[in-house]
Structures are given as structure tokens and as C-alpha cells.
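1. How does the following fold in three dimensions:
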Amino acid sequence: MRPITLQQLRQAVGGKPLCVLPEDASTVDAVCTDSRMMQKRSVFIALRGERFDAHEHLLQAVNGGAVALVVERVPEGVVVPAEVYVLQVADTYAAMGKLAKFVRLQMKSKVIAVAGSNGKTGTKLLIHAALCGRLRGSISPKSFNNNVGVPLTIFPADPAQDYLVLEVGTNHHGEIAPLAEMSQPDIAVITNAGAEHLEGLDDIRGVRLENAAITQGMGPKGLLIVNGDDAELVAAVSHYQGKRLTFGFGDHNDLFAADVQCDDTGVRFMLNGNREVFVPLLGRHTAANALAAIAVGRRLGLPEEAIFEGLRHATGPDMRLQLKAVHDIHILNDAYNANPNSMRAALETVATLNVGRRRIAVLGDMRELGRSSERYHKEIGELAGSGIVDWLACVGEQSKLMAEAAVASGMSPAAVVHYDTAEQAAADLPNHVQSGDLVLIKASRGIRLEKVAQAIEAFRCQVNVRAAV
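-> Okay, the predicted model is just below:
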């Protein structure tokens, strides 16, 4: 970010100064929220959570380089040095958002915001892949997509770079609008709207309306790129006065993927029926995500060949459909998160892969589905039991419904097992994996199925070492 003065800091966040502005005040060059990772000439924003309170570490932040503090309070007995500027605000999270908007408005970069139920991180990476060969830019790390992650992506961005790609997420009503207002996107992508976070968003209509709120930060000169295969999602953004572009698999879209072919090397498809595109990531949904990236690249004026070349070298996010050969088996690790749409996509991807003598699915609970949880777990169990996999392991309380539905769909009870926890699965499952198997691992993040992947890898290593001896 560009250095800002302490006067500009107060202008951005508001609040009440608890001290006189230092005469020799330096500029603020960085924003920090972790007192253990301070930078010189930074402002420290003291956040509070359920299990932490950064107000208890103000002096550590000062010793680490803070020249200003944004706080809700100064703890009793803490004496802040006179040369440090202190601003008291009612809500430090809100203050951080205000400062992020101030910093964003100093940027020359085109800001691209990616929202949607599934594929946000993958689409963000595809956009970056499409652009980075010709343009200079940055993206949010990992899944920094909430009221902390979005500001922490904006603050360190080079204001002179060509683009910044943000990820914008939600699990309750009213979360996306302030993120959109903060980030002021020039381009926004809505990947899709599916059954996710229904405890906070009520139903699919609520999901659509919440994701449509990304337009609240966009001006009439922006571009909204929306999945046109969902007519109700398109209707939810019909109020946007700027340019809209649709993408998807239907040929009614502005950009559509035809003749989609998936295998263990990636996805090939025909763009609008006349130009082949290859992306080295797994799953049919990758084609749709790539269409959004192509739309962004075109908007930023890149030649088609540069966009396609970038996509040919794209990389995917960790623990999202990552296919890995582990000695004599393959593991398809998709353990980062799960909802019904992404679970279906993972199972459909397994069906397209030309690896594995036997297909095993290790599926865990899909969380935050509210009153619809039973329905969706049963639907996934029915799909798994329809012949896609040969052996099914279910992990977690709700996944019992998956196991029951799979058996009801015709899967042999001997080919279905249930575990209460990932620890139980990690202790027993490796014994059931055989040489040549393909193992899919998929669940909501809280189930921690990566423990199962690690246990299977370790066990296969031992098996192969013993075989070699």
C-alpha cells in the first residue's frame, strides 16, 4: 500500500484520538493485526475473537514497530509510549474495513472479486494464471475471503500493479455487501449458487441473493460475470446497471464450454464450439471456472493466445481434487471443504479418471446445511451407491445417512463402513486399501479428513518398504 499519514489514518477509520498527534509523526507503511508479525512503521489494529484479544498485546506491537494503534480500549495499567498515536473506535473490525476501502481507492489496479458457493479459490487461481503471463498482479492467499481476509489482502498489495484478485465468501446474510463496498470491484465473478451454509442463509434463494450482493460495491462501468446456467441467479443480479456477461455449459451463455472431456491429465473443452481450451486441473466444473477466467482476461485486453497459454499452466489449490500417486495407489485429496455441489463434482470426477483398479470414496459430514442436512446427505449417499465407487467409508454423525442411503441404493452392506471420527477412520481405513486403488477423500473442513489421507500414505509406505525388503 502507499504510505499514509496519521491524519489520513484518522480520516479513514474515524474514532477518538487518545493522545496528541506526535510532532515528528512518521507515515504508516503497513497494517498488522498479529503482534507476533509486526512490520516497521505499521498501524496495529487490535481485533477480538472468541479465544483471543489483541488488546492484551499492545506493547508487544509497539516494540515490533507500530507507530499507531487502533483499539476499542487500552487495558488498565498499560501505558502506551507518547510517540505512538492511539485511535479508539467502537469496533476494530469495522475500522479495518474502512481503512481497507481507503487503501483500495488509492490503487490503480483493476480489482477482481470472486464470489459463489463453489470454486472461488480455483477460479481465483485460474484468473491469475490467465493474466500473469502478460500483466503484473496478486491474489488473496489461501481462502482469505471474510471481513479479516479481504482487508489483509488489500493492505499489502502494490497499488501500481495491474490487477488484484480477491475472494469473497459468506456464511450468513449481510456479509458480502460490506466486503463489496470495501473492495469496490471493477470486475466481479459469481461462480454459482448452491446448497451451502444454509444454517445462516436459509435456502438456495438466500444463497443467490447473498452472492448477488457483490454488485453493491460496483459502479456502472464495471463488468459482472455470472453463471448463466442458473436462471434464478441471473435474475438475482438483473438490477445491476453495468455490463453483464454469462458463462456456463448451455449454449445460451455468452461464453460456453462444449464437448467437455475429462481425464487424469485435466479438462479439455471447446470454447463456444470453435476453439479448444485445455486446463490441467481435474473435474468438469473446471471448464466453467476457466470460462470466467477467459472473460476476465478479455476484459483486461489480453490476446486470446496469452489467456489460453496461461490456463495451460494453471495450478490448483491444496486439498481440492489433488490427484497424487502414493507408491502403489492414487489418492484424490479433496478434504478442504464440502457441500452438496462440490461433493457431487468430486464423485463425478472419480468416474472420469482412468486410474485405479478399485474406486474407494471416504466421505465425511457436510456441515452448516441446517434443516436440509438430512436430505443432502441422503442424496450424496444415493449417488455414491449408484455404482460410481466400489467401496464407501463414511465419517461423522451425519454421514451415517450417506451410508444408509448407499446401501438402500443397492450397494452391498459389506462394501460400506461408518466411522464416528477421522481418528477412528485413520486408525482402521488404511488396512482396507489395496494395491491399485483410487481413494477419494472429501468432507467439510471440520471433519479433518486430511488425517485419513496422511494415515493411508504412511501405511502404503510401510507396506512397500516391507515388500522391497
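2. Only C-alpha atoms from now on, for both contacts and neighbour counts.
-> OK.
3. Contacts only, for residue 407.
-> Counting by CA atoms under 8 Å, 6 or more residues apart in numbering, residue 407 touches 385, 413, 416.
4. end to end, how far does stretch 432-450 reach?
-> End-to-end span of stretch 432-450 (CA to CA, to the nearest Å): 17 Å.
5. Neighbours of residue 382, how many?
-> Number of residues near residue 382 (other CA atoms under 10 Å) recorded here: 22.
6. Report whether it is found in a strand, as I expect.
-> No - read with DSSP: H, G, I helix; E, B strand; the rest coil, residue 382 is helix and lies in no strand.
7. Next, the second sequence, to be compared with the first:
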Amino acid sequence: MGTGKRFFHSTIYPVGMIKQLFTNLLAASAKRAIRRDKPFIIAITGSYGKSSTKEAIAIALGTREAGSGVRATRKNYNNEFGVPFTVLNVPAPGKDPLKWLRILLRAVWVGWGFGHVNARMLVLEMGADRPGDLNWLVRMAPPDISVITAVAEAHSEFFGTLDDVAVEKATLVRRLKKGGVVVLNNDDPRVTAMRKETECEAHYFGFSEGSDVRVVTTEPSVITDAHGHFLPQGIQLRLEIDEREERVLLKGTIGRPQAASAAAALALAKQLHVPVRQAIERLEKDYHGIAGRTRVIPGIKYTTIIDDTYNAASPATVISAICDLAALPLLGTQRKIAVIGEMRELGEYSEEAHRAVGLEVAAKGIAYLVTVGEGGRLIAAAAREGGMDTMQIKEFDTSPEAGIYLQGYIQTGDVLLAKGSQGSRMEKVVKELMAEPLEAPFLLVRMDDEWQRMG
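-> Modelled structure (predicted):
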């Protein structure tokens, strides 16, 4: 996380010193501005699901409506630079020195009282690559409400054990403002255990009994095309809120994680006295998932792509996506194809995690498996061990190779899931297969100039 070293390169001063000076100035400015203007702060963290939950919360609170006064983290800018960027309302500068200079001037201007935060409410996504990252962020922006989505093996090479990850995520619970509220995922025992970390009010969301907003069922929303095939369009949720049944249709995205994000948003909106029906209508109108998170994209040859290529930081997220693919109803000759890249930053869990994914693909009866990278070979081997025929599996070193191969292999009606770690660059597979490749800059992750220069 953080900004790369090229901008900070100096022959006089060490890179780390320059970066720390920038970080300290941004943090001090954001902290001073928050203390002075007192915006209401909602902080979201978790091993996965942060960005989708942040987006759902912001929409449920009306951020898309003029004059709402709600500002949310752009994209997934959730680190020591991204959080102050949101507070100070400035775009990410990339590697442009002039843009960095403007940001520093803006930081001084707002932080030292010449400008203002200009938001009554901030919805801040907070990420952690290493122990202590969240403590830095909450000192800058102490939360009134904290939302915890999950604890999983993401970035385990820096944390060691899952308990270490949980301790880091619980920082947002321990550092709540007096009288604050915590909103917890009721499906994750390590998250619900965080209730003990605070005397503040706690509320729960999820699929489990006892959730304040409970997802009772999820069903794919499909249409039938001219070829007689089912095409996934979204997901229909049946929720239980205050002992009342509510239905929510999320368009353009599928999957249990999206259902959990919507439930979290409604649980939080309830605490802020937003009428449930109004929050649901906002989600149905404006929440279509975000780039690279189980977004439905039309593919060539009248196929459908489930684009989950943003990351695969945890085997739990990959297995969840495979289960969502397996649950889709299909007709006739339609096939389900899993295109999976390796998972990175898993440390000692890596081999076990990749094997678990391969076994899940085999167990769920997926018609065809395409893997990318060294970790992908572990997935393929485990799928064979799980009973999948060798003829149903294809392995590649890179994502472009996989995409070009699939152009010739797929047939009308196929539904493909594409997923992998950032480093696997699985969005390149989606770009090769999407029906409207000119839409890639608007629909896919990592399409900006900086990522494209990286290859």
C-alpha cells in the first residue's frame, strides 16, 4: 500500500524520510481539520468486503443525491495517503509532482483553518497491510461508527496468525469515540468476538440468526435470451429487519458478499435513522457493485462474465465466488467456467489455501477450470485430486495467454468467473473476452495509465 517510490526518489534524502514527511503533513492536516469541523465519521475495515461495503453504505446514506453532505473514500484509497485525500477532498495525484504540490498546499490550507472539510459525514475505508496501520488511521480520523466486515488470511505474511489479523481489525472497535456504535459481521466468530472490546452499542448484520439485518435468502436474478439461455442480471435478497421482511434487488452484481455489504449498509442506515425503505430504494437505484467485485459483464459469443478480478487476498473470497458461480441456474448446453489466478501475500497458508480452492472447484461440479500462475498450478493439481478430469483443466503462466485461449474455447451461453490476486492481473482475461472492450476503462480495475505502464 502507499505511493510508490519513483515519485519520492531523491539523490539527497532517503526515500523513507521524504515519504514520512509527506505522510506526517497529510495526517496532521486531516486531523486538525476533523477536530475543527467535526464531521461524523464512519470507518470500515476488514480482510475483504471493505470497498463494496463502503460503497453500499455511502449510497444508502444518500451520497449520490445533491446536497447530501456525505463524502466517501474514492475507489479503494484506504491507506495513509488515501484517508487524508478523502478528508481533504483531493484526488490521488499518481506520480505527478505538480499534483502532489497542489495537494500539499491544499493540506496546509484546510488543516490550518483557511479552508474546510465541507462534509457533514465521512465514510472512510481503512486498510491495513501491517500491524499498526489502523492505529495510525484512527488517530487521524477517530470513528463515530465502526464497521468490521471480516477476518481472513489476507496479508498473512505480515501478520502471522488470524488472531493477529483480528487484533489489528479490532483497533476500530477499541478506538471508537465515546457513545459510538459498532456494526459487526455476525457470520464471522472473530468479528463478533470484538464486541468484548468496547462498551459502546453494537449491532449485527449477516446470514446468521440474531442479526439486526439478516439475509434470509439470496437468489440470482436472471433473464432468458434469444438463444434460450439464462443470463445472470443481479441478485434478489430477502431480508429480515426488525421482524419485518424486506426484499432488495441488486442489479449488475451477484454473490453472497454483495448481500452482506447491502445488509451492513442497511444496519448502519437504521442507526442513523434513515428510513429502511428509502435506503433500500437508494441501493436498488444506484448500487451495482464496483469494478472487479462480482460485477456482471456481457462477453463475446453471448457469454456472461462474473468479473471478480480486483483481488483474491483470501481463499474464503475465492471459495465464496466459486459457490456463487455454482449456484447460478443454467439451461441446456450452458457451462460454468472458473478462471482463477494465484493468491498472494498468504505466507505459510499459501499451499493450503490454493489446494482448498482447487478441491472446491471439483466439489462444485464446475465444467472447466483455467488457472494462471504458480499458485494456479496448485489449484489445478488439487482439482484433479478432487476428481476433476484432466481434460477439464488448462494451466497458463500469464493472464493474457489464458484470455486468448478462452476466446477460442468458450461457446454461446457460457458463464465465466474470473478471479485472482492483483498481481495475477486477471482483468486482462476479462478484457479479452468482454463484448465491448472499449468499455474496459470504465468497467474494469487497473485500467489507469500507471497500471498500464506496469504491463
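8. Now render the contacts of residue 407 of structure 1 as a markdown table, adding neighbour count.
-> As requested, those are arranged in a markdown table below (neighbours: other CA atoms under 10 Å):
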| residue | neighbour count |
| --- | --- |
| 385 | 26 |
| 413 | 14 |
| 416 | 19 |
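9. Of the residues you listed, which is the nearest to residue 341 of structure 1?
-> Checking those against residue 341 of structure 1 with CA to CA, the nearest one is residue 385 at 16.8 Å.
10. check contacts around the closest one.
-> 405, 406, 407, 409, 410, 411.
11. what's the answer for residue 218 of structure 2, then?
-> Counting by CA under 8 Å, 6+ apart, residue 218 of structure 2 has contacts 235, 236, 237, 238, 256, 259.
12. Mind telling me what it corresponds to in structure 1?
-> Correspondence of residue 218 of structure 2 to structure 1, assessed by TM-score structural alignment: residue 260.
13. same check, this time on residue 144 of structure 2
-> Aligned partner of residue 144 of structure 2 by TM-score structural alignment: residue 186.
14. Burial check on its match, number of neighbours?
-> Close neighbours of residue 186 of structure 1, defined as other CA under 10 Å, add up to 19.
15. again, but for residue 238 of structure 1
-> 12.
16. ok, it to residue 225 of structure 1 distance?
-> 12 Å.
17. thought residue 246 of structure 2 was touching residue 217?
-> No - the criterion here is CA atoms under 8 Å, and residue 246 of structure 2 misses it with residue 217 at 11.0 Å.
18. what about the two, which has more around it?
-> residue 246 (17 against 14).
19. helix, strand or coil for the more buried one?
-> Per three-state DSSP, residue 246 of structure 2 ends up strand.
20. ok now do it, which residues does it touch?
-> 238, 239, 240 are the contacts of residue 246 of structure 2 under CA under 8 Å, 6+ apart.
21. any idea what residue 126 of structure 1 aligns with in structure 2?
-> Per TM-score structural alignment, residue 126 of structure 1 is aligned with residue 56.
22. go on, residue 223 of structure 1?
-> Residue 223 of structure 1 maps onto residue 181 in structure 2, by TM-score structural alignment.
23. count of neighbours near the aligned partner of residue 431 of structure 2 in structure 1?
-> When structure 1 is aligned by TM-score structural alignment, residue 431 of structure 2 is paired with residue 454. A total of 12 residues lie near residue 454 of structure 1 under the criterion other CA under 10 Å.
24. returning to that earlier point: quick check: the match of residue 144 of structure 2 vs residue 166 of structure 1, distance?
-> 11 Å.
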